[in-house]
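Peer 1: Generate coordinates for the sequence data below:
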Amino acid sequence: MAHGYAKAEVGRGSVISSPVPAVGAAAEVFSSTSNQWEQCKVIRVEDNIATVAYQRGRDHVQKALPLGHPQLRLGSAMPAPAPAALPAMSLRPVCREGAKCKARQDPRHLEAWSHPFDPDYRRSCEREGLQPFLPTLHLLFGWVDADGSGKISRSELEQALPLLERLQGERLMLTEESWEQLDEDGNGAVNFSEFAQWAGPRLGLPLGVDHLFADQLPPCGIIGCPCPGFRLDERAALFEMFGEKKKKKDKKAKKEKKHKRDWEECMCREVDVGPQRIQERLDSCACGHKKMVHRLGASREMRSVPLPQHWVQPPAEMSASKGAPIIPLPPDHCQLLQRLLDSTYSNVWTRDRKRHHPDNPNVPRGFRVVRAYRAQNFKNWQEYAVRRAELLKDAKDRAIQHYDVQSSAEWASYTHACGIEPLQRACNEWVLFHGTAPPAALEICRSDFRISLAGDKTGTLYGRGTYFAESITKADEYAKAADGEYAMLLVRALGGRVRYCDEVEPDAEDLTRSCIEGPYDCVLGDRKKCRGTYREFVFFDTENLFPEYIVIYSRQY
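Peer 2: All right, here's what the predicted structure looks like:
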């Protein structure tokens, strides 16, 4: 029972054996639809997976189950159980580590203990008085990701095929073609979004990411306030702690005491559970309003993955629409983006400029924004937001070393002026530049980056990933003209745990492996330190990237 199947007991303790049946042999399969055993015939046997066929009413049904499965028995000598009861099974003790069990690659451990997705798991939890983990795609992904890297390798998926076959109820084949379809971005590993898109329609499990967004507060509830989310006003908090006179403190203490006594009649009881959290409600946000009005502004029906509040299209239409809406930005936004380009300009030449622009290898003296667009790709945002929530949760358990990025610092003024969701510094969320051609920029925003195509035109100094820059000048080296105009993508990027490298000749293979198979999320190549040019940021998984803005610009010489 290497995959957690429990032995089924029928009648007086007899145990189902698992001989290899012949094609055409009679068998019985338990149907959860009719809640009874159905007479069937074996039509195919491959790799200990038996496919049986039977007729239910006017429907011809086929079902694939592993040999020895409690809902499949060979021959017709066994008495059928009562129609209203599922086949009995022996109950094993519950592994308290659940889907995070580190011994799940040990067949002896899997045979002795019950885990999530095992047939006896829920009943075993009930027997021991434990609350079972609800089956979700996020939980299943964590189980298949045996090394806890946040990505599923091909070998991990192959080892999990028997479990996935049991959950889906049919034979699964992992071919080269099916692996390429599953690995959408072509980086050689499957992230959670790619796994969920494949497993969701087949298994019918919920996404299971609500817990990742439980701590995120919505925008300010005051009409007209552009604040996209609560951010503690640290200056106000310090003033509250140290800046008040004693008389004022005494007056405030009396007021809070009365508030605690009368809290049941206070409007803030709608958003908290009692007086012990009153101070938290009264904390001030950087926008000048209290924390409680951010909670009151929350929608009662929030999606599993909250959408950015500055998106203009309703979520229902957005998720149903084909492709990604491309929204033109007004002139005042373009003016702020122009400031971003100006502030990240640097008159530093590199050999890449001569390589990609041999006809005019000189550094432009500036760049002028012609127009700009925002891409609202719901599918890509869902993938990105889940990964960001995972990194934020991980950062609470293990501190992440922060890296300041020039473009992200300048981006803060744009987000504040336009009411755009701010960057999360706790997980090294940045805004970076990626130069390309206008048609390619549009295609990337409507679909996504393709890691498998990385390096075809820009080189692979730090590995075969997607390259970004904090300087408009560096990213412009890779931009291509269309009718005299160039395109620059502004990309939200999750640096997470950064693999820093300041070597002149880095080991590209080692850097790539440390991100795809190891604990790192990106590579920061510091050519500014070792060569006096620019820092480069390299990513190997599209779930860490969200191309949000297209800036069409011209070069000024």
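Peer 1: from here on, contacts and neighbour counts on C-alpha atoms
Peer 2: Noted.
Peer 1: tally of neighbours for the closest residue to Gln55 other than its chain neighbours?
Peer 2: Once flanking residues are discounted, Gln55 sits nearest to Val61: 5.8 Å by C-alpha to C-alpha, 6 or more residues apart in numbering. Look at Val61: counted by other C-alpha atoms under 10 Å, it has 12 neighbours.
Peer 1: quick one: contacts for Val61?
Peer 2: 53-55 (C-alpha atoms under 8 Å, 6 or more residues apart in numbering).
Peer 1: Surely it forms part of a strand?
Peer 2: Yes - counting by DSSP: H, G, I helix; E, B strand; the rest coil, Val61 falls inside a strand.
Peer 1: Proceed likewise with the subsequent sequence, for comparison:
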Amino acid sequence: AEEAAAAATEEAQSARQVAALVSADAAAEIAATKQRLAQAQAASAAASAAKANAVARCRRVEIATGPPRHWDCVVTASSSASALVATPPNQGLVRLSAQSDPCVWSVLRRMLKTDGTLLGVGRDVRPSRPYSELQLRSAWRIEQPAAWARYRGAGEQVGAEMSQLPSAHKHERGIERVMTREGAAKLPGSLQANVRERVLLHGTTPNSLLSILSNGMNERFSGTRAGTAFGEGLYFAEDAGKCDQYVAPTSKMSDELRQMLYGGPPPPGDLCYLLVCRVVLGQHARTQQQISQGAVEMDTGRPVFPHNIRRELAAIPGVSPPLHYHSLVVELGRSVTRYREFVLFHSERVYPEYLIAYQRV
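Peer 2: Next up is the predicted model:
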């Protein structure tokens, strides 16, 4: 009887052990199943969040690259570059006037204000009769959706690069006091602070103007009308007096340009042309020296250009992976005594938004 009881007890213990093992295995399997389910739910949530973020980003890009609301043109297609409506035959030029656009007209007129004693002075100035003032005669807004989308897309790229820069490498020295900032604040459409967007001026001639209106600005033509003392890029100024050195007063232009601008005879007298541009300065380098003087960056003492390259700025020191400066600001000093200059080496970071016709008086 004792042996039978012991055997029964042992059998019961074995049964309990087996049951415990089965229960533990089942519990482990249940826990593993729950973990797999939680991981699947987390992955699904992450995928949904990523999709939502992608949709939101696409929407932001769509809004950013879509034509500004204050434009007169009507765009019914998607804002993607491939679906944008074609630029009108007049290259998207919208004629402005003091009566129909008093605020914009006033801002553009004020942007022509400059120190009259410095007009007509300098080695780059073409000989002409004495004058002391620049007077606005005609103005246009340039509404080109495809070019705008390209410009805003370039701004998105610069913004992404700016976000990668350590805070120690971000500064606005020299560009926080751009002379056009007050006027720019009164123009329709806000400026993008995260990419250091500014409004700057660019003087041109009728011969170049038709190409710019048709194809946009092109840094590859740098040096065809003026020097490239600070690199082979697009040159801008904050003072119309500087731009006035590079224009060509004339009443002559091609029939195509005349029809595009005026639809008939232009106003009497010799006219000069100036573009009011939005530019993405991003993280800029500063210098006071020409290339021939071994241009170095004012804040780091390093060369502004890499090796013998003059079409691209140097990499920002201490940043990895390397990012190049987005623009060059030429400060007053050794090489420049009257007007600062701003140089960009990628034309997609420039959008000519207004065209001004003015007279020297």
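Peer 1: re earlier: which single one of the contacts of Val61 of the first structure is nearest to His138 of the first structure?
Peer 2: Ala53 (32.6 Å; C-alpha to C-alpha).
Peer 1: Quick check: closest non-adjacent residue to the closest one.
Peer 2: Excluding its sequence neighbours, the residue lying closest to Ala53 of the first structure (C-alpha to C-alpha, 6+ apart) is Gln62, at 4.4 Å.
Peer 1: who touches that neighbour in this structure?
Peer 2: If you count contacts by C-alpha under 8 Å, 6+ apart, Gln62 of the first structure has them with 51-54.
Peer 1: Can you find the partner of it in the second structure?
Peer 2: When the second structure is aligned by TM-score structural alignment, no residue sits opposite Gln62 of the first structure.
Peer 1: Okay, Gln62 of the first structure and Arg425 of the first structure: tell me how far apart.
Peer 2: Taking C-alpha to C-alpha, to the nearest Å as the measure, Gln62 of the first structure falls 52 Å from Arg425 of the first structure.
Peer 1: could you flag which of the contacts of Val61 of the first structure are buried?
Peer 2: Listed as buried from these are 53-54; burial here means 16 or more other C-alpha atoms under 10 Å.
Peer 1: any idea which of the contacts of Val61 of the first structure is closest to Pro162 of the first structure?
Peer 2: Nearest to Pro162 of the first structure out of the contacts of Val61 of the first structure is Ala53 (C-alpha to C-alpha; 20.2 Å).
Peer 1: what residue of the first structure matches up with Thr76 of the second structure?
Peer 2: Superposed on the first structure with TM-score structural alignment, Thr76 of the second structure falls opposite Ala316.
Peer 1: Ok, Leu328 of the second structure next?
Peer 2: Leu328 of the second structure maps onto Val523 in the first structure, with residues paired by TM-score structural alignment.
Peer 1: Against Arg499 of the first structure, how distant is its match?
Peer 2: Using C-alpha to C-alpha, one obtains 5 Å as the distance from Val523 of the first structure to Arg499 of the first structure.
Peer 1: Same check on Ser447 of the first structure?
Peer 2: Taking C-alpha to C-alpha, one finds Ser447 of the first structure at 27 Å from Arg499 of the first structure.
Peer 1: Over to Arg353 of the first structure?
Peer 2: According to C-alpha to C-alpha, Arg353 of the first structure and Arg499 of the first structure sit 26 Å apart.
Peer 1: repeat for Arg303 of the first structure
Peer 2: Distance of Arg303 of the first structure to Arg499 of the first structure, computed by C-alpha to C-alpha: 34 Å.
Peer 1: higher neighbour count, those two?
Peer 2: More neighbours surround Arg499 than the other of Arg303 of the first structure and Arg499, with 19 against 11 (other C-alpha under 10 Å).
Peer 1: Which residue in the second structure aligns with Glu28 of the first structure?
Peer 2: Checking with TM-score structural alignment, Glu28 of the first structure has no match.
Peer 1: Please name the nearest non-neighbouring residue to Glu28 of the first structure.
Peer 2: Gln39 (4.8 Å).
Peer 1: Roughly how far does Ser321 of the first structure sit from Glu176 of the first structure?
Peer 2: From Ser321 of the first structure to Glu176 of the first structure the distance is 31 Å (C-alpha to C-alpha).
Peer 1: out of those two, which sits in the more crowded spot?
Peer 2: Ranked by neighbour count (other C-alpha under 10 Å), Ser321 of the first structure and Glu176 place Ser321 first, with 12 against 9.
Peer 1: Kindly state which residue of the second structure is aligned to that one.
Peer 2: With TM-score structural alignment defining the correspondence, Ser321 of the first structure maps onto Ala86 in the second structure.
Peer 1: Helix, strand, or coil at that match?
Peer 2: Quick answer, by three-state DSSP: Ala86 of the second structure is coil.
Peer 1: tell me the contacts of it?
Peer 2: Residues near Ala86 of the second structure by C-alpha under 8 Å, 6+ apart: 145-146.
Peer 1: could you measure it against Asp124 of the second structure, distance?
Peer 2: When Ala86 of the second structure is compared with Asp124 of the second structure (using C-alpha to C-alpha), they lie 38 Å apart.
Peer 1: Also Arg110 of the second structure?
Peer 2: Taking C-alpha to C-alpha, one finds Arg110 of the second structure at 24 Å from Asp124 of the second structure.
Peer 1: What number of residues are in the vicinity of Pro506 of the first structure?
Peer 2: Neighbours of Pro506 of the first structure (other C-alpha under 10 Å): 14.
Peer 1: which SS state does the residue lying closest to it once chain neighbours are set aside fall under?
Peer 2: What sits nearest to Pro506 of the first structure in space, not counting adjacent residues and going by C-alpha to C-alpha, 6+ apart, is Tyr462, at 6.6 Å. Recorded secondary structure, Tyr462 of the first structure: coil (three-state DSSP).
Peer 1: Give me the aligned partner of Tyr462 of the first structure over in the second structure.
Peer 2: The pairwise alignment with the second structure assigns Tyr462 of the first structure to Phe230, based on TM-score structural alignment.
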